[in-house]
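# sequence first, then the predicted structure:
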Amino acid sequence: MTNPVEIGKLVHFARSCFQFVGMNELNASEAAEALVVTDAMGVFTHGTKLLAGYLKKLQGGGYNPTAKPRIEREGPGWAIIDGQSALGQVGSLFALRTAIQKARQVGIAYVGLRNTGHIGAAGYYAALAAREGMIAMATGNDIPSVAAPGSRTAVLGSNPLAYAIPVGDGDPILLDIATAAVAGGKVYAAIQRGEPIPNTWLIGPEGQPTTDGSLYPKDAALAPMAGHKGYGLGLWCEILSAILPGGNITWQVGSWIFDEPGRPSWHNASFTVIDVAAMSPMGEFQQRMRRLIDELHGAPTANGVERVLLPGEREWNSYRLAQTQGITLPPDVQEKLKQASEMTGVALGDFVITR
């Protein structure tokens, strides 16, 4: 068992680690916040578990701790941004804010971000836009790890797709999914914990499902989510994130985990935002949203189910609970935090030590 971690203390630790490797206070704070909020929402595969790996790339030069993303070209409702191999959170927040600013001017905007680091949880950015009154979609691409229906090898990354919808009197509706049957991080986590995996997660070297997690990623690929449907959505993410802005695609993208630390990963992302107020009176939009939400919450339920949940509702409940009771970090996350402490000399303290 572990003692719960206070959100503020975990943010302080992550921020201090990022500053140790050369990031300025603002970027370090925002990157730390992104990771810790993700932990607080219960998505431990994309929270501070990533910190040690990010630090390795920042120390090795693959990610530039002082890089400033820049707009390469733009129009009233679009922009293409070179992330300059900054940490993915830095590039993504710059791109998102650019998209929001343009959407406020013309109603809708698309921003493509190329040459960035691993972006973490795509839903984090979509939720930020939703709290600004925007409907938002975020996509990303990655080195291939996901098979297509009928393939024996990976053809696309576990490309994330997220959307968020503003809800005036509550947290945004939020969907954040890998277009694989499961995120690769969950396979690694299951292997590290010694847990079996279901036969719906991986495709083995003969193109058939396998439950042998040790084959991933060298000799197995992730299965696509919902078969051809997930494959199609993964391709959509590849096009919006990389093809359109001119970024690296499929096997041109590096592995931020396995490549040597000095090699950029050349990840890409996209952010599409719609200013609700530009197209519909906000009050009327929220009334219609409330009617829809009430209908969904009021749907008849199966035995043992209290009510139908909205996408993201479970995660926001976890976040609210973590604000008052702290975050109970799994052992695999604790181990990665210890590694981050050893890499930087930043004291971890006793708040994540296994009891």
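It's in. Numbers count the residues shown, from 1 in each chain.

# could you use CA atoms for every contact and neighbour count after this?
Will do.

# in the top helix by length along the chain, what counts as buried?
Longest helix in the chain by number of residues (criterion: DSSP state H): helix 88-106. For helix 88-106, the neighbour count (16 or more other Cα atoms under 10 Å) marks 88-104 as buried.

# which residues of the stretch 201-350 of the chain fall in strands?
Taking DSSP state E, counting those that start in this stretch as the criterion, the stretch 201-350 of the chain carries its strands at 202-203, 209-210, 221-222, 267-275.

# please apply the same query to the stretch 1-150 of the chain.
70-75, 78-82, 108-116, 134-141, 146-147.

# one step back: next, format the strands of the stretch 201-350 of the chain as JSON lines and append distance to Leu175 and mean neighbour count.
JSON lines is the format used below for the strands of the stretch 201-350 of the chain (distance: least, Cα to Cα, whole Å; neighbours: other Cα atoms under 10 Å):
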{"stretch": "strand 202-203", "distance to Leu175": "23", "mean neighbour count": "30"}
{"stretch": "strand 209-210", "distance to Leu175": "27", "mean neighbour count": "20"}
{"stretch": "strand 221-222", "distance to Leu175": "20", "mean neighbour count": "32"}
{"stretch": "strand 267-275", "distance to Leu175": "14", "mean neighbour count": "30"}
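
# go through those and name the closest to Gly22.
strand 267-275 (21.0 Å; Cα to Cα).

# can you give the contact residues for that closest one?
88, 92, 95-96, 99-100, 103-104, 107-119, 126, 129, 133-142, 240-242, 247-248, 253-254 (Cα atoms under 8 Å, 6 or more residues apart in numbering).

# here comes the other one, which I'd like you to weigh against the first:
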Amino acid sequence: MTERRASAQELAALSYAVLTSAGADPDSAEATTGAMLHASLLGVDSHGIRLLPFYADCLRDGICNPKPKITVSHPRRSAVLVDADDGLGHLPTYRAMDEACAIARDTGIGMGVVINSTHFGAAGAYALAAANAGFIGFVTCNSGAFVVPYGGKKPIHGTSPIAMAAPLESRDPYFLDMATSSIPWNKVMRYRTEGLELPPDAALDAEGQYTLDPNMAVCLGPVGGSGFGYKGAALAGLAEVLGAMLTGMRLSIEQEGVVLADTKVGHFVMAIDPSTFVPLAVFNERHAGYLDGFKAEPGIMPAGGPEWAKRIDREAKGIPLAEGLHRELADAADKAKVAFSL
């Protein structure tokens, strides 16, 4: 059977139509679509177009403010605070990173927080936006508690992503986008949709035991699994400090959790001008030298390498739509009364 694929342009048109039908204002719909397609093109399918039905439902159900009045303020010279007004998290986070880059252009470093936000998809979308503008970008946030601490059975942390990207002219850059859990919860949902078995040491059942069955999973393990999960748990604490404590928003244990319908969420972004400490040519030479070091041994890649390979394939051939995902998108289009022809 031939694999069904759709172009980014086709999926973007569908996404924009579904989100605006659900009530989103044009800017929010465009930013949310862009963040999802970023993930889909790079092979991060857990945070890609499969989230469209979820976001549309959040808008219709009143979880997200469909037409937020986003405000921007500057509490300090190198800092920006963006109030998302309970809207979708993508647009305010892009704005926070844009502002952080503008500050970094002046002072060398800019940082920002987003408050009163909701789920913002793949953290890497915003880090890469900074890199594309010529800055080192860093992004993190906490999320609803469904990740157990090392040795525990009760969730305390969220998947709490950490993302970083560095600029490099005319080449794909260093690019990190990771959950501090073993896998993102959205990947468990994707495995359910596609009928796939979970990897070992990834998710736990209601008894607190690791399971391979995505339908039995109720929470996740930290990065490092049953043997070295203290590392993932510690990184999740970093996201808690910057995403919740620094923003005054909800801790992971105070959020809704597995349903991902969290509100009053905080995000943290930072942009660094690489020419602050060394000439840009030196930074670029060191950056390229690091990446080139991976070419010495076949089969190894730096962070970002698998994503760039996926992007080449998907830009040329389209984004794969597994049967379950295709059905979910068709249902979302039907609910929105939008034409569906993928």
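Arrived safely. Here the structure is a predicted model, which means the values were calculated and not measured.

# TM value for the aligned chains?
TM-score of the superposed chains, computed with TM-score structural alignment, normalised by the length of structure 2, equals 0.92; 337 aligned residues with a Cα RMSD of 1.9 Å.

# mean per-residue distance, the longest helix of structure 1 versus structure 2.
Taken over the aligned residues, the distance from helix 88-106 of structure 1 to structure 2 averages 1.2 Å (mean Cα distance after the TM-score superposition for structure 1).

# which other helices and strands contact that helix?
helix 25-40, strand 78-82, strand 108-116, helix 122-130, strand 267-275 (3 or more Cα pairs under 8 Å, 6 or more residues apart in numbering; DSSP states H and E).

# of all the strands of the stretch 201-350 of structure 1, which lies closest to Leu58 of structure 1?
strand 267-275 (14.9 Å).

# so that closest one corresponds to what in structure 2?
Residues 265-273 of structure 2 are matched to strand 267-275 of structure 1 when aligned by TM-score structural alignment.

# the spatially most central residue of structure 2 and Gly34 of structure 2, how far apart?
The centroid of structure 2 falls nearest to Ala122 when counting by Cα atoms, centre = their mean (1.2 Å). Separation of Ala122 of structure 2 from Gly34 of structure 2 (Cα to Cα, to the nearest Å) stands at 11 Å.

# got it, and Ile162 of structure 2?
Counting by Cα to Cα, the gap from Ile162 of structure 2 to Gly34 of structure 2 is 19 Å.

# with neighbour numbers in mind, choose between the two.
Ile162 (24 against 21; other Cα atoms under 10 Å).

# quick one: residues contacting the more buried one.
123, 138-141, 176-180, 239.

# how many neighbours does the spatially closest residue to it that is not a sequence neighbour have?
Distance criterion Cα to Cα, 6 or more residues apart in numbering; nearest residue to Ile162 of structure 2, sequence neighbours excluded, is Thr140 at 4.7 Å. When neighbours are defined as other Cα under 10 Å, Thr140 of structure 2 has 30 of them.

# my read is that Thr140 of structure 2 contacts Pro161, right?
Yes - using Cα atoms under 8 Å, Thr140 of structure 2 is in contact with Pro161, at 5.6 Å.

# between these two, which contacts overlap?
The contact lists of Thr140 of structure 2 and Pro161 share 123, 239, where a contact means Cα under 8 Å, 6+ apart.

# neighbours of Ser280 of structure 1, how many?
Neighbour number of Ser280 of structure 1 under other Cα under 10 Å is 11.

# ok, it to Glu313 of structure 1 distance?
From Ser280 of structure 1 across to Glu313 of structure 1, the span is 25 Å (Cα to Cα).

# ok, Val155 of structure 1 next?
Taking Cα to Cα, one finds Val155 of structure 1 at 32 Å from Glu313 of structure 1.

# with Val21 of structure 1 instead?
Remark: distance between Val21 of structure 1 and Glu313 of structure 1 (Cα to Cα) = 36 Å.

# what do you get for Tyr216 of structure 1?
31 Å.

# kindly report the same for Lys336 of structure 1.
The value you get for Lys336 of structure 1 to Glu313 of structure 1, if Cα to Cα is used, is 28 Å.

# same deal with Ala31 of structure 1?
In terms of Cα to Cα, Ala31 of structure 1 sits 24 Å off from Glu313 of structure 1.

# who has more neighbours out of those two?
Remark: of Ala31 of structure 1 and Glu313, Ala31 carries more neighbours, 23 against 18, as counted by other Cα under 10 Å.

# does the more buried one touch Ser92 like I think?
No - counting by Cα under 8 Å, Ala31 of structure 1 stays clear of Ser92, with 10.1 Å between them.

# okay, helices next: where are they in structure 2?
Using DSSP H, helices in structure 2 cover 8-21, 26-41, 52-60, 90-107, 124-132, 185-194, 225-240, 280-292, 305-317, 323-336.

# which among those is found nearest to Tyr150 of structure 2?
helix 225-240 (4.9 Å).

# next, the angle from the closest one to strand 136-141.
Relative orientation of helix 225-240 of structure 2 versus strand 136-141 (axes from the mean of the first three to the mean of the last three Cα atoms, to 10 degrees): 100 degrees.

# contacts made by helix 225-240 of structure 2 with the rest, please.
Contacts of helix 225-240 of structure 2 (Cα under 8 Å, 6+ apart): 140-142, 149-151, 157-162, 180-182, 201-202, 221-224, 251-252.

# now do 7 Å
140-142, 149-150, 157, 160, 180-182, 201-202, 222-224, 251 (Cα atoms under 7 Å, 6 or more residues apart in numbering).

# of all the residues you listed, which two lie farthest apart?
Across the contacts of helix 225-240 of structure 2 (Cα to Cα), the longest gap, 24.9 Å, separates Asp201 and Leu251.

# now distance to Ile191 of structure 1 too, for the strands of the stretch 1-150 of structure 1, in TSV please.
TSV is the format used below for these (distance: least, Cα to Cα, whole Å):
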stretch	distance to Ile191 of structure 1
strand 70-75	39
strand 78-82	36
strand 108-116	28
strand 134-141	24
strand 146-147	18
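
# which of those strands sits most buried?
Most buried of the strands of the stretch 1-150 of structure 1, by mean neighbour count (mean count of other Cα atoms under 10 Å): strand 146-147, with a mean of 31.

# I'd like the distance between Met97 of structure 2 and Ala271 of structure 2.
7 Å.

# Asp292 of structure 2 too?
25 Å.

# repeat for Ser160 of structure 2
19 Å.

# select, out of the strands of the stretch 1-150 of structure 1, the one closest to Leu50 of structure 1.
strand 108-116 (15.6 Å).

# what lines up with Leu42 of structure 2 in structure 1?
Checking TM-score structural alignment: Leu42 of structure 2 goes with Met41.

# got a list of what that match touches?
Going by Cα under 7 Å, 6+ apart, the list of residues near Met41 of structure 1 reads 315-316, 318-319.
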